[in-house]
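[1] With the sequence up front, the predicted model follows.
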Amino acid sequence: MSMEMEVEKRNHRKLGQQLELFMSMEEAPGMPFFLPKGMVIRNELEHLWKQRHQQVGYQEIKTPIMMKQELWEQSGHWEHYHENMYFSHVDEQNYAIRPMNCPGSVLIFNSKRRSYRELPIRFAELGLVHRHELSGSLNGLLRVRSFTQDDAHLFVREDQIESEIEKVLDLIDEFYSTFGFSYKIELSTRPEDFMGSVEIWDRAESALEKVLKKKELPYQINHGDGAFYGPKIDFHILDSLGRSWQCGTVQLDFQMPEKFHCQYIGEVNKPHRPIMIHRAIYGSIERFMAILIEHFAGDFPFWLSPVQAKILPISDAHLSYAYQIKQDLELAGFRIEVDDRVEKVGLKIREAEKQKVPYMIIIGDQEVENESIALRKHKDGNIGQMSIQDIIARFSEEKVNRQ
């Protein structure tokens, strides 16, 4: 199969429709609708994200998606980004719908007196943002106007910068390994439209470069492509076709703490300015889902699959046992459907294959009599007879190991 045909076969918009994952509607251009099966994948991604962040010392927060315009003027987004923002007018006040989550994290940091002993403070937020993209550039889940960034904002002392960035790089590597992605790294430096002094930018760029060299990570320098408030490390993951996708980012920011007068009290009771680290791993849930759909060609690993097994009774006489098996597997924590249509089992198998369901469970006279099931794997064919205990053990291993 040619590369063009392979790419088209994996098109996430077509697979999204075929597998009933998401849809786009004229009523909300660039703002995707997630269908029940798409929500399963989305929830699994979010569950993994929340679980790991809690385990490594992040605190989850949630901040408003609409805040007063003055906040965005103070943050610098108004000057540098207002052409991409949406606005509203409420109670004779101008509001902006957030294009980024960082000011909300800053407001929470500033909401109480902070001590040097508290730092680093790591706030994690799955934050919905809106950005005005030109209608001609919209593309399924890859290029949208509303999306959820898997953000985190770390408030650190200057002596903590390198150790915290190291931990972030390790966490990003762990996430990408879970999905089987390799990646390339770019260090993006000061853009023309930058905020702050050249001296601060040089310090920030030097800190990022030092960590990359210490960890012996190969990287390229992307001159002038940093965010307006600080330099960044960008991660480009490579999919199963070798295509590169920009996803994760780690940004060092001396500017925003200055603009919002952030401070913590040091050892000798003097105020100090923290440094902010902005970082995302998926980049956005929507974009990452699009990449996963194309990477796996819709053949998701067992733990991510919206339907993990489909039970195919051969006739109506086997329905009662089929639903009993469904209940047993659902109680064990798996996502199961029964195809109870009056159709030949061959047709049911072909349709389950087309829907890319990882496992099919065939139920006939022999299975009912032996209180067993016949297991079939997507693409691989028949595995054979097994007990319900054996199938639960098999599924549990794949789920735990995220296979």
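    Received it, and whenever you're ready, just let me know what you need. Numbers count the residues shown, from 1 in each chain.
[2] C-alpha from now on. contacts and neighbour counts both.
    Noted.
[3] who touches the closest residue to residue 109 other than its chain neighbours in this structure?
    In space, residue 109 comes closest to residue 262 once its chain neighbours are excluded; the distance is 7.6 Å by C-alpha to C-alpha, 6 or more residues apart in numbering. With contact taken as C-alpha atoms under 8 Å, 6 or more residues apart in numbering, residue 262 is in contact with 106, 109-110, 273-274.
[4] switch to 10 Å and redo it
    The contact partners of residue 262, taken as C-alpha atoms under 10 Å, 6 or more residues apart in numbering, are 106-107, 109-111, 113-114, 155, 256, 271-276.
[5] What of residue 226?
    Residue 226 makes contact with 187-194, 205, 232-234, 251-252 under the criterion C-alpha under 10 Å, 6+ apart.
[6] returning to what we had before: how much space separates the residue nearest to residue 109 from residue 70?
    Going from residue 262 to residue 70 by C-alpha to C-alpha, to the nearest Å gives 17 Å.
[7] now residue 179
    The span separating residue 179 from residue 70 equals 41 Å under the rule C-alpha to C-alpha.
[8] alright, now check it against this:
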Amino acid sequence: MVVARVKPLKPVSAPTSEGPDAGHPDSEGSEASMYGAAAGGERLVDLSAPLTEDVALELLKETDEASLKVVRHSAAHVMATAILELFPETKLGHGPATDAGFFYDVYRETPFSEDDLAAIEKRMADVVARDETFVREEEPREQGLADYEKQGEFMKVHFIERFTKPGDEISLYKNGNFTDFCRGPHVPSTGRVKAFKVTSVAGAYWLGDEKNQQLQRIYGTAFFNSKDLEAHFKRLEEIKARDHRVLGKQLDLFSIQEVAGAGLIFWHPKGGLIRKVMEDWMRDQCIRRGYQMVFTPHIMRRELWKVSGHDGYYAENMYPPMELDDAEYRLKPMNCPGHILIYKNSPKSYRDLPQRYAELGNVYRYERSGTMHGLLRVRGFTQDDAHIFCTPEQIEGEIAACVEFADEVLHAFGFTEFKVELSTWDPKDTKNYVGKAEHWEGAVASLKKVLDAKGIAYREIPGEAAFYGPKIDIKLVDVLGRLWQLSTVQFDFNLPQRFELEYTGEDGEKHRPVMVHRALFGSVERFFGVLIEHYAGAFPMWLAPVQVGLVPISEKHLEYANAVKARLEAAGLRVELDARNEKMNAKIREFTLQKVPFVLVMGDKEAASEAVSVRTRGKGDEGSVSLDAFIERAVGLVKGQGVAL
């Protein structure tokens, strides 16, 4: 690889950045996440990058997770080289590596066709065969701006202006005749990009603003060898088979009705039943942990959102204001202002704190038409939101309790592997963050202290905090190894100040509380979508909408089947009896396609001995057992929240 991880020996106060491919590579299109170094100034460099300070240096191996992203970033440059050789009128944006591969945003008036993508991939092979060396060069910022402006490269001009300062030197990487504004690092030459594929093209607005130019985002992936590349596409087939949109329709769980609007979810009876189980479990857990359940309106006066800061910092994600009789109103994108008003409705003493308010509240956010995706990205969703108002002395204990709660939630639903990120602010970004530096530093220190005390490994992501405070994001890893952002715990010292919240301290004086935002499902919709894909629709016993399917062999066995149904339902199980005049095997097949955990078949033998013939999901026919024994087994699985089957 000839790439190293370096970390300054002296503390670094803020990250630096040099080019549009730098930073957090798995955040598609987020500028703030793509330009910062890791916590403490840690960064990756190749041998052509100058070292201007004393650093700790660690050479990367191919087994290092970061190494694959270096290959993928180099593959993005190879793809950009091929695009410009074939379509020289194209203007380039940025081309970062991602967890799944890489992409390059480009501007070209003519849409790329499937034939164009095939031609690009073929030309990439030519660029690789030429084995062109990646050469790093530096030049004055002003020279780079002048060159790119002359070439009409408006996106490169933006990146230089946005992420460098007058007088800076900017870094460029060249291979053959291709040059790109880039921080690096890269593999030594294009010949090291051995296994790659161009996969698709999609639309993306410049800077995420639909008023700007429509870009084309060309996706690809790359691996160290063809064996890994082949395994990747086999995995994609498995992902396709688990697509929650397909399974949602097949299992009749939910739908999105275009006549009602994009990104709005209709929960069908079976999906609604699972949702009820999820929400009931969450409410019970909240109450057990000292939360009080509250409910707040879906719509509130715009003035409230101005006070909270959402009307300014979050307006592009909110629905437009509505002019009503007495004022302008906005649909709520979050529940926090409503919970703040509940807190403020009556005086609070230090003896009353912490106050923990929880709500499974419906919120509405304006997602752009090209970004919505089934249950995972919607415009209306239910957030399992909670806000904790406490004294500064209580904050770390409350954050620790939230992290523990998140861990229990994810384990309860069958997830055992997680990755944690600490999202902090960018002190140079005064546009997207509110509050004083000392408050931010204190808040970040509190979150770090909790994570360190619990021995939780985490990655620090500068520039990804909420506008009001830093946050801990817990990403679960599903059965296919995919990361999903769901649970979040956020420190907020800004909203209590904006709303002038108070409590009377032990000294009799007025004090300002601090606030924790936390969501553990993230949203019920997104969490449900992840569950569908994680289990491929074969939900664990306690979540399955139908836990037991009953199949009488003929009509004369219906009476016994109904008696079995009554016994099972009395034990608290969810049961469906197929009383149709159909063949037994057809009924069994239908329950199997619906991924029902148990199918019980009943004929003369079973009716005579109060038994059932058991077919278990994934295992098949297990033979006859007494009805009492089956009930004991099934109820035990539900109570134990077993994820077997």
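    Thanks, I have it. Model, not experiment: these values are computed from the prediction.
[9] sorry, back to before: in PyMOL, select just the buried ones from the contacts of residue 226 of the first structure.
    Entered in PyMOL, the line below selects the buried ones among these, by 16 or more other C-alpha atoms under 10 Å:
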select buried, resi 187+188+189+190+191+194+205+232+233+234+251+252
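[10] Just the buried positions in stretch 541-561 of the second structure, please.
    If you call a residue buried by 16+ other C-alpha under 10 Å, then stretch 541-561 of the second structure has these buried ones: 541-554, 557-558, 560-561.
[11] ugh, wrong one, stretch 592-607 of the second structure
    Along stretch 592-607 of the second structure, these residues count as buried under the neighbour rule (16+ other C-alpha under 10 Å): 592, 594-603, 606-607.
[12] Equivalent analysis for stretch 205-214 of the first structure, please.
    Within stretch 205-214 of the first structure, the residues scored as buried using 16+ other C-alpha under 10 Å are 205, 207-209, 211-212.
[13] give the contact list for residue 104 of the first structure.
    With contacts defined as C-alpha under 10 Å, 6+ apart, residue 104 of the first structure is in contact with 61-67, 71, 98, 110, 125, 127, 153.
[14] Show me which of those are buried.
    With burial judged by 16+ other C-alpha under 10 Å, the buried subset of the contacts of residue 104 of the first structure is 63, 65-67, 71, 98, 110, 125, 127, 153.
[15] Out of those, list just those in helices.
    residue 71 (DSSP state H).
[16] In TSV: the buried ones among the contacts of residue 104 of the first structure, plus distance to residue 55 of the first structure.
    Below are these laid out as TSV (distance: C-alpha to C-alpha, whole Å):
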residue	distance to residue 55 of the first structure
63	22
65	27
66	30
67	31
71	32
98	28
110	25
125	15
127	20
153	16
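[17] what span of the first structure lines up against stretch 434-449 of the second structure?
    Residues 195-210 of the first structure are where stretch 434-449 of the second structure aligns, taking TM-score structural alignment as the criterion.
[18] Let's see which of the contacts of residue 104 of the first structure end up in strands.
    66-67, 125, 127, 153 (DSSP state E).
[19] and which of the residues you listed is nearest residue 289 of the first structure?
    The shortest separation between residue 289 of the first structure and any of those is 16.0 Å, and it belongs to residue 127 (by C-alpha to C-alpha).
[20] And the helices in the stretch 301-403 of the first structure, which stretches?
    Taking DSSP state H, counting those that start in this stretch as the criterion, the stretch 301-403 of the first structure contains helices spanning 319-331, 345-354, 365-370, 388-400.
[21] Dump those to TSV, plus distance to residue 219 of the first structure.
    Compiled in TSV, those are given as follows (distance: least, C-alpha to C-alpha, whole Å):
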stretch	distance to residue 219 of the first structure
helix 319-331	46
helix 345-354	40
helix 365-370	56
helix 388-400	33
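[22] Tell me which of those lies nearest to residue 288 of the first structure.
    Minimum separation from residue 288 of the first structure across the helices of the stretch 301-403 of the first structure (C-alpha to C-alpha) falls at helix 388-400, 20.3 Å.
[23] report the longest helix in the first structure, please.
    Selection of the longest helix in the first structure by residue count, based on DSSP H, yields helix 36-55.
[24] ok, how many other residues are close to the residue opposite residue 377 of the first structure in the second structure once aligned?
    Across the two structures, residue 377 of the first structure finds its equivalent in residue 616 of the second structure, going by TM-score structural alignment. Residue neighbour count, defined by other C-alpha atoms under 10 Å, stands at 19 for residue 616 of the second structure.
[25] Residue 616 of the second structure touches residue 592, doesn't it?
    Yes. Counting by C-alpha atoms under 10 Å, residue 592 is a contact partner of residue 616 of the second structure at 9.3 Å.
[26] Spell out which residues are contacts of both of the two.
    When contacts are counted by C-alpha under 10 Å, 6+ apart, residue 616 of the second structure and residue 592 have 598-599 as shared neighbours.
[27] Can you say which of the contacts of residue 262 of the first structure are buried?
    106, 109-110, 114, 155, 256, 272-276.
[28] and residue 370 of the first structure, how many neighbours?
    Using other C-alpha under 10 Å as the criterion, residue 370 of the first structure is surrounded by 11 other residues.
[29] shouldn't it be in contact with residue 387?
    Yes. When contacts are counted by C-alpha under 10 Å, residue 370 of the first structure is listed as touching residue 387 (8.8 Å).
[30] Many thanks, have a good one.
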